[in-house]
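Participant: please find the sequence and the predicted model below.
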Amino acid sequence: MATILIMEDDQDIHSLLKESLDLRGFDTLSAYSGTEGKLLLEHNQVDLILLDLMLPGMNGEEFLLDIRHSSSIPVIVITAKNDQNLKVELLTNGADDYITKPFDVKELLARIDIQLRHVTKSSINKKQEIHYKDISVNLDTREVKSNNQTLHLTGREYEILLLFLENPQKVYSRANIYESVWKEPFFQNDQTVNMHISNLRNKLANPNYIKTVWGIGFKFD
C-alpha cells in the first residue's frame, strides 16, 4: 500500500488525518515541522505528501520549493488560507492539489486516490523510457531530461508531458488535457491548464516544443 507523509503541526488535525488514512489501509509517516518532514523524506520511500503551510521552522511553502529541486512526489497542500492568488502561487511552485480547512475527509481521500492513480499509471507502463528529440523520460524513476538537463516537474506537469509525448502532433484542447490529467470535468473559464502549460514550457530546454493552436488548444512539435 502507498506510504503518505503527513506534515501537520496541529495535533487534532494530524490525528484525524492519520486515523482516516490508517482506516483506508495506507501506511503513514508523521512530521510536525518542515525540517522533520524533509528528514523523513530523505530516509523513507514516500508516495504522497499532505502538506500544511503553517509549519514551525521551515514552513510549507519553503519545504515545497526545496523538494521540487529533487522530487516529483505528489503534494497536496492543506491550509486554512483560502486565497486565489496563494493557490496559483502554490501550483506554480510545485503543488499538485490544494484543499482548504475545514475540509471533508471523503473529498481529501478522493483527491489522494486521484494523485496515486497518476503515479500508478506511469509505473505500470510497459515502456521503461520515452524519447522524443532531446527529451527523455524514465517511466520507472519519473526522471525527465531535456538537452541532458534534469527537469524538476510537478506531478501535473509530468502527466501533461507524457500526454503530449504519447501523441506528438495531436492537438489537445484545454478540456482534453484537463480531463485526461485531472480526471475531473472541465469548466470553461478554468485557467489551470494554461498555467501548467506555461510552467512546463519554461522548464523545457526548448519552450517552442509546445505550440499554441489558436482557438483550439495545444500540440507538441
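Facilitator: Yep, it's here.
Participant: from here on, just use CA atoms for contacts and neighbour counts.
Facilitator: Fine.
Participant: all helices of this structure, in order?
Facilitator: Secondary structure of the chain (DSSP state H): helices at 11-23, 34-43, 60-67, 84-92, 105-123, 155-166, 174-181, 192-203.
Participant: between these, which gets nearest to residue 136?
Facilitator: Residue 136 lies closest, by C-alpha to C-alpha, to one member of these: helix 155-166, at 9.8 Å.
Participant: got the angle for the closest one vs helix 174-181?
Facilitator: Computed by axes from the mean of the first three to the mean of the last three C-alpha atoms, to 10 degrees, the angle separating helix 155-166 from helix 174-181 equals 110 degrees.
Participant: before we move on, back to that, comparing the helices of the chain, which comes out most buried?
Facilitator: For those, the largest average neighbour count (mean count of other C-alpha atoms under 10 Å) is found in helix 155-166, namely a mean of 20.
Participant: contact partners of that helix?
Facilitator: Residues outside helix 155-166 that contact it (C-alpha atoms under 8 Å, 6 or more residues apart in numbering) are 72-74, 96, 118, 130, 132, 170, 177, 181-182, 196-197, 199-200, 219-220.
Participant: one more pass at 7 Å, please.
Facilitator: 72-74, 96, 181, 196, 200, 219-220 (C-alpha atoms under 7 Å, 6 or more residues apart in numbering).
Participant: right, and the pair among those residues with maximum separation?
Facilitator: 73 and 219 (25.9 Å).
Participant: neighbour count for these two, which is higher?
Facilitator: Comparing residue 73 with residue 219 by other C-alpha atoms under 10 Å, the one with more neighbours is residue 73, at 22 against 19.
Participant: skipping adjacent residues, who's closest to the more buried one in space?
Facilitator: Computed as C-alpha to C-alpha, 6 or more residues apart in numbering, the closest residue to residue 73 that is not its neighbour in sequence is residue 48, at 5.8 Å.
Participant: take the one below as the second:
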Amino acid sequence: MAKIMIVEDEKVIRELISEELEKWQFETYGTTDFQKVFDDFQQEQPQLVLLDINLPVFDGYYWCQKIREISKVPIIFISSRNTNMDMIMAMNMGADDFVTKPFDLDVLVAKINALLRRSYNYVEASQETLSHNELVLNVDNSSVEIKGELVDLSKNEYRLLYILMKNHGKILSREKLLRALWDDERFVDDNTLTVNINRLRRKIEQAGVYGYIETKVGQGYIVP
C-alpha cells in the first residue's frame, strides 16, 4: 500500500483528496504544521507527495527543493497558479507533474497511479471489485468476468471500463476519459479513444452482453 503525503493548507481540499485516495486503498498523511513539512516528510517516508504552491511560512517550491536534496520521491504540484512560469518553475525544482485547481479527483488519482507505476512498477493500489449488470471487474488482475466468463482486457480497455463502471449512471465526456487514460491528452489522437471504446464494446458483446456502453452524442459515454 503506497503512502501519499498531502501538503495542502486548505483543510476542505486536503480532506477531500485524502478521502478519495483512501477509497483506492492508499494510506494518506496530511501535513497540518507548515513549518515542519520537511520533518514530516522524513518521518512519514511517503511514496508520493502532493504539494501546493501557496503555503504558509515557505512556499511549495521551497519544500520541493528541500525534498529533492535527499529524495527522488515522485512529487505532483496541485495549485490554482497556472501560468507557464509556475509550471516551468515546478519542473525545474524537480516536480514530476502539475495539476491545476480546480481538478477532477478521478484525474488526480489516475495521474498518481500512473506516476507510481512509472516510479515503482506498482500495480494500482487496490483490491476492489466492481459489479454491475452481469459484469464483475477485478481491479487486482485487470480483468472482467462477464456471465462467469473471464475476459482479458488491455490496460486502456480495463481503465476505461473501470472509470465507466465506477461512474455508472453518469455521462463522462471524451475529454475527461482522455485525461484519465493518458497523462497529456494533447498528444493523443481523439480517434484513439474511439478505437479503445469500440474494442471494449466488442469484447463485452462477444461475451453476450449488448448495449453496455452507450454513446451520448455531443456529450460522451455512459454505463446506464
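Facilitator: Sure, I can see it. Just so we're clear, the structure is a prediction, and the values are computed from it rather than from any experiment.
Participant: any figure for the gap between the residue nearest to residue 73 of structure 1 and residue 195 of structure 1?
Facilitator: To residue 195 of structure 1, residue 48 of structure 1 is 22 Å away according to C-alpha to C-alpha, to the nearest Å.
Participant: equivalent analysis for residue 86 of structure 1, please.
Facilitator: In terms of C-alpha to C-alpha, residue 86 of structure 1 sits 14 Å off from residue 195 of structure 1.
Participant: same question, residue 49 of structure 1
Facilitator: Distance from residue 49 of structure 1 to residue 195 of structure 1, counting by C-alpha to C-alpha: 22 Å.
Participant: could you do residue 71 of structure 1 as well?
Facilitator: In this view, residue 71 of structure 1 and residue 195 of structure 1 are 20 Å apart by C-alpha to C-alpha.
Participant: over to residue 18 of structure 1?
Facilitator: Distance of residue 18 of structure 1 to residue 195 of structure 1, computed by C-alpha to C-alpha: 32 Å.
Participant: check residue 145 of structure 1 too.
Facilitator: Distance, residue 145 of structure 1 to residue 195 of structure 1, by C-alpha to C-alpha: 21 Å.
Participant: also residue 51 of structure 1?
Facilitator: According to C-alpha to C-alpha, residue 51 of structure 1 stands 21 Å off from residue 195 of structure 1.
Participant: ok, residue 59 of structure 2 - contacts?
Facilitator: By C-alpha under 7 Å, 6+ apart, the contact list for residue 59 of structure 2 reads residue 53.
Participant: what is the burial count for residue 7 of structure 1?
Facilitator: Residue 7 of structure 1 is flanked by 27 other residues according to other C-alpha under 10 Å.
Participant: isn't it up against residue 37?
Facilitator: Yes: the pair residue 7 of structure 1 / residue 37 is scored as a contact, 6.4 Å apart, by C-alpha atoms under 7 Å.
Participant: joint contacts of these two?
Facilitator: residue 31.
Participant: sorry, back to before: turn the helices of structure 1 into TSV, including distance to residue 136 of structure 1.
Facilitator: Output for these, formatted as TSV (distance: least, C-alpha to C-alpha, whole Å):
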stretch	distance to residue 136 of structure 1
helix 11-23	35
helix 34-43	25
helix 60-67	21
helix 84-92	23
helix 105-123	14
helix 155-166	10
helix 174-181	20
helix 192-203	14
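Participant: which residue range of structure 1 does stretch 163-174 of structure 2 align onto?
Facilitator: Per TM-score structural alignment, stretch 163-174 of structure 2 has no counterpart in structure 1.
Participant: quote the end-to-end distance of that stretch.
Facilitator: Terminal residues of stretch 163-174 of structure 2 lie 12 Å apart, using C-alpha to C-alpha.
Participant: cool, and stretch 72-90 of structure 1?
Facilitator: Termini of stretch 72-90 of structure 1 sit 14 Å apart (C-alpha to C-alpha).
Participant: run the chain-centre distance for that stretch.
Facilitator: Distance, stretch centre to chain centre, for stretch 72-90 of structure 1: 11 Å (C-alpha atoms, centre = their mean, to the nearest Å).
Participant: just stretch 95-106 of structure 2 next, same as before
Facilitator: The answer for stretch 95-106 of structure 2 is 9 Å, by C-alpha atoms, centre = their mean.
Participant: residue 71 of structure 1 maps to what in structure 2?
Facilitator: In structure 2, the residue matched to residue 71 of structure 1 (TM-score structural alignment) is residue 71.
Participant: which ones are touching residue 104 of structure 2?
Facilitator: Residues near residue 104 of structure 2 by C-alpha under 7 Å, 6+ apart: none.
Participant: distance check, residue 49 of structure 2 against residue 111 of structure 2.
Facilitator: Separation of residue 49 of structure 2 from residue 111 of structure 2 (C-alpha to C-alpha): 12 Å.
Participant: now swap in residue 178 of structure 2 and tell me
Facilitator: Plainly put, residue 178 of structure 2 is 12 Å away from residue 111 of structure 2 if you go by C-alpha to C-alpha.
Participant: anything in contact with each of these two?
Facilitator: Counting by C-alpha under 7 Å, 6+ apart, residue 178 of structure 2 and residue 111 have no contacts in common.
Participant: contacting residues for the residue lying closest to residue 63 of structure 1 once chain neighbours are set aside?
Facilitator: For residue 63 of structure 1, ignoring the flanking residues on the chain, the nearest one in space by C-alpha to C-alpha, 6+ apart is residue 34 at 5.9 Å. Contact analysis of residue 34 of structure 1 by C-alpha under 7 Å, 6+ apart lists 55-60, 63.
Participant: cool, thanks, signing off.
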